[in-house]
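1. What follows is a predicted structure for the sequence shown.
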Amino acid sequence: MRMRNKPWALDFLSEHKSFIDIDESHQLDITSRFKKQQPIHLEIGTGMGRFITTLAKRHPEINFVGVELDKNIMIRVVEKAIEMELDNLQLVLLDANHLRDYFNADEVSHIYLNFSDPWPKNRHEKRRLTHKNFLKQYKEILKVDGMLQFKTDNRGLFEFSLEHLNNFGMKFHEINLNVHEMESPENIRTEYEDKFSSRGNLIYQLKASF
């Protein structure tokens, strides 16, 4: 998801450092950002933030971290976090290629990938968040019983993900080819999910562990 550049974006984010780490100053020390020591759930690519803020509101017993590279998008997430007064949510302006540099080994209990960029051209497959290069990072930062949850409307990306997770030796706990057919009340629809579903696109989801 790309938004029009806002020249004042970093100034805005800098004013709200209690919610966001914009300079990686808490690298390998994200737990110190929270008031309580609780399990950490991580969303990689927050979009506009509906998913992670709703999840954080529902589950005060869990600490949530949202990673996003686009500072313009992150403004929306910070605004939601402020409005909802979420003290169990922290945001990080970070390139997902550097997760292992920011998070400790065995620190995260759950990873969410929601409607990631499909990068449809073959030459760009290493940029897909379910490529083996990213899976290696997830395996390092996830706890032994940690879960990876992936949701998309892109059939090609879903098939790619199934293949790569399987080749990586991951165990599948759920493969759902139509999330909305019998939608669970636990499903939180992202902004993208509403958009693509309204066009008639099927929503796919998988859950897997290492």
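-> Structure's in. What do you need?

2. CA atoms for contacts and neighbours, from now on please.
-> Will do.

3. which SS state does the closest residue to residue 57 other than its chain neighbours fall under?
-> Counting by CA to CA, 6 or more residues apart in numbering, residue 86 is the residue found nearest to residue 57 once chain neighbours are left out, at 6.9 Å. Taken by DSSP: H, G, I helix; E, B strand; the rest coil, the conformation at residue 86 corresponds to coil.

4. Neighbours of residue 86, how many?
-> 18 (other CA atoms under 10 Å).

5. Can you tell me how far it is from residue 155?
-> If you measure residue 86 against residue 155 using CA to CA, to the nearest Å, the figure is 34 Å.

6. what do you get for residue 54?
-> Residue 54 sits 26 Å away from residue 155, going by CA to CA.

7. again, but for residue 193
-> Note on residue 193: its distance to residue 155, by CA to CA, is 14 Å.

8. Then residue 184?
-> 21 Å.

9. who's more crowded, those two?
-> Each of residue 184 and residue 155 has its neighbours counted (other CA under 10 Å); residue 155 has more, 15 against 9.

10. do you know how far the more buried one is from residue 72?
-> Computed with CA to CA, the distance linking residue 155 and residue 72 is 28 Å.

11. what about versus this one:
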Amino acid sequence: MRLRNIPGAEEALRQYPVFVEDPTAYRGRWQERFGNDHPLHLEIGCGKGRFITTLAEQHPEINFIALEVKAEVIYRTAQRTEKRPIPNLALVQYNATLLPDLFAEQELDRIYLNFSDPWPKRRHHKRRLTYAGFLRMYKQVLKPHGEIHLKTDNEKLFEYSLNQFSEERFQLRHITFDLHQSPFAEQNVMTEYEERFASRGQRIYRTEAVYLP
């Protein structure tokens, strides 16, 4: 997601109640932040926020957290809540490599990885969000039988991810190599990127990986 720099984005974010200024303070007690014991879903890399805000509005019985490392990106998501507050959504600016700083063991029910950077060069493979090191970290914060939902337009990244999930003993289900022509299309919530890709006729790849301890 490439966006122009937005001067003062970090300061502006603090004006939005949906933004969590010190997310590490809620480690192990995100239920207190939301004031309920609903399941907790995390999107790593929320872009402009269409996906996560739509899901949160559709599912008030679930708490959602959107994670982004860049202030100007998550600021776009915050703007979506200006006229339409979403009480079951929290926005966090943090690095995904430090996920255990934010969540205690077995605190998350689901993780969404939507159109993550494929890092195509072999020397960069450890930066891919489905690299084995990341998957082991997700295991720390996911509940038993917690899920990772992956969508991408990159076939090579998808094949790589399927192999990584299998090697880390995740159970794969609902694998599709053409999401918009599959039975899963009806319930699918699109991201901004996805809508653009779909309009060009590009295939979208999707799977769900279940953590089985």
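-> Cool, the structure landed. Since the model is a prediction, treat every value here as computed from it, not as a measurement.

12. right, and the residue nearest to residue 57 of structure 1 touches residue 56 too?
-> Yes - between residue 86 of structure 1 and residue 56 there is a contact at 7.1 Å, judged by CA atoms under 8 Å.

13. that's a strand at residue 198 of structure 2, yeah?
-> No - judged by three-state DSSP, residue 198 of structure 2 forms no part of a strand; its state is helix.

14. What is the burial count for it?
-> Residue 198 of structure 2 has 15 neighbouring residues, counting by other CA under 10 Å.

15. ok, now the one 4 residues further on?
-> The local packing of residue 202 of structure 2 (other CA under 10 Å) involves 15 other residues.

16. What of residue 176 of structure 2?
-> 18.

17. Ok, residue 56 of structure 2 next?
-> If you count neighbours by other CA under 10 Å, residue 56 of structure 2 ends up with 20.

18. Report the separation between it and residue 152 of structure 2.
-> Distance, residue 56 of structure 2 to residue 152 of structure 2, by CA to CA: 21 Å.

19. wouldn't residue 34 of structure 1 be in contact with residue 86 here?
-> No - in this structure residue 34 of structure 1 lies outside contact range of residue 86 using CA under 8 Å: 10.4 Å.

20. Residue 100 of structure 2 - nearest residue in space that isn't next to it in sequence?
-> Excluding the flanking residues, the one nearest residue 100 of structure 2 by CA to CA, 6+ apart is residue 141, at 6.8 Å.

21. where do the helices sit along structure 2?
-> 9-13, 30-34, 50-58, 71-80, 132-141, 155-167, 192-199 (DSSP state H).

22. if I pick the closest residue to residue 189 of structure 2 other than its chain neighbours, what's in contact with it?
-> In space, and not counting its chain neighbours, residue 189 of structure 2 is closest to residue 51: 6.1 Å by CA to CA, 6+ apart. Listed by CA atoms under 8 Å, 6 or more residues apart in numbering, the contact partners of residue 51 of structure 2 are 189, 190, 191, 192.

23. Give me the most central residue, structure 1.
-> residue 43 (2.1 Å; CA atoms, centre = their mean).

24. Surely that residue touches residue 113?
-> Yes - with contact defined as CA under 8 Å, residue 43 of structure 1 reaches residue 113; the gap is 6.2 Å.

25. Redo the helices of structure 2 as JSON lines? Include distance to residue 207 of structure 2.
-> Putting those into JSON lines (distance: least, CA to CA, whole Å) gives the following:
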{"stretch": "helix 9-13", "distance to residue 207 of structure 2": "33"}
{"stretch": "helix 30-34", "distance to residue 207 of structure 2": "27"}
{"stretch": "helix 50-58", "distance to residue 207 of structure 2": "16"}
{"stretch": "helix 71-80", "distance to residue 207 of structure 2": "25"}
{"stretch": "helix 132-141", "distance to residue 207 of structure 2": "15"}
{"stretch": "helix 155-167", "distance to residue 207 of structure 2": "8"}
{"stretch": "helix 192-199", "distance to residue 207 of structure 2": "15"}
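
26. among these, which is the most enclosed?
-> Across the helices of structure 2, averaging neighbours per residue (mean count of other CA atoms under 10 Å) puts helix 71-80 on top, at a mean of 22.

27. neighbouring contacts of that one?
-> Against helix 71-80 of structure 2 from outside (CA under 8 Å, 6+ apart): 1, 3-6, 9-10, 12-13, 16, 18-19, 46-50, 53, 67-68, 91-93.

28. Could you pull up the average distance between that helix and structure 1 after superposition?
-> Superposed on structure 1, helix 71-80 of structure 2 shows a mean distance of 0.8 Å to its aligned residues (mean CA distance after the TM-score superposition for structure 1).
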